[in-house]
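Q: have a look at this prediction, sequence included:
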Amino acid sequence: MPPPHGFRYDVHTDGTVVVTHHGRAAATLRGPRAARFLAEIDAGDPQLVMARWTGNYRRGNERAARLHPRHRR
């Protein structure tokens, strides 16, 4: 699966963090959640962290999992 791309984040003066994906707002983080997000961005791959925080990381394997014999009815 290719790594996620197209994410950006902007930190506003009041501490709010807005995460965008291809120019559209995907998440708005305030207070302690914003601080935790910024600490995590510094520690890891920013694109992967933003994909995880916005919930946009589950791409590519859903169809394959749905077709697995274990999931058939």
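A: Done, it's in.
Q: C-alpha from now on. contacts and neighbour counts both.
A: Will do.
Q: okay, Arg72 and Arg58: tell me how far apart.
A: Distance of Arg72 to Arg58, computed by Cα to Cα, to the nearest Å: 20 Å.
Q: for Val11, same thing?
A: Val11 is 25 Å from Arg58, by Cα to Cα.
Q: against that first model, consider the following:
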Amino acid sequence: MPRPHGFEYREHADGTVRITHHGRPATTLHAPRSGQFLAEVEASSDPQLVMARWTGNYRRGNERTARNHPRNRR
């Protein structure tokens, strides 16, 4: 799986966390999910992968297979 990149997050005073991907908003997390995210990203050795997973913006490795399926051909 290619390593995700371009994710950043900012923690705000009201307890929300905003995650961006290449400068564009990807998601906003509110308490208590923001606390869970911060704990996971701090404990992780690859915060990019954690942010990709929390935003749902990551590849699963089956895109080529799905594109070539007879149901998806035109």
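A: Arrived safely, thanks for sending. Computed from a predicted structure; not experimentally measured.
Q: re the thing from before, ok, Val11 and Arg58 of structure 1, which is more surrounded?
A: Between Val11 of structure 1 and Arg58, counted using other Cα atoms under 10 Å, the more crowded position is Val11 (13 against 9).
Q: thought that one was touching Thr28?
A: No. The criterion here is Cα atoms under 8 Å, and Val11 of structure 1 misses it with Thr28 at 10.1 Å.
Q: what is in contact with these two at once?
A: Val17, Val18 (Cα atoms under 8 Å, 6 or more residues apart in numbering).
Q: so which residues of structure 2 form helices?
A: 33-43, 47-55, 63-67 (DSSP state H).
Q: ok, residues contacting the first one?
A: Going back to what we said before, that points to helix 33-43 of structure 2. By Cα under 8 Å, 6+ apart, helix 33-43 of structure 2 touches Gly15, Thr16, Val17, Pro47, Val50, Met51, Trp54.
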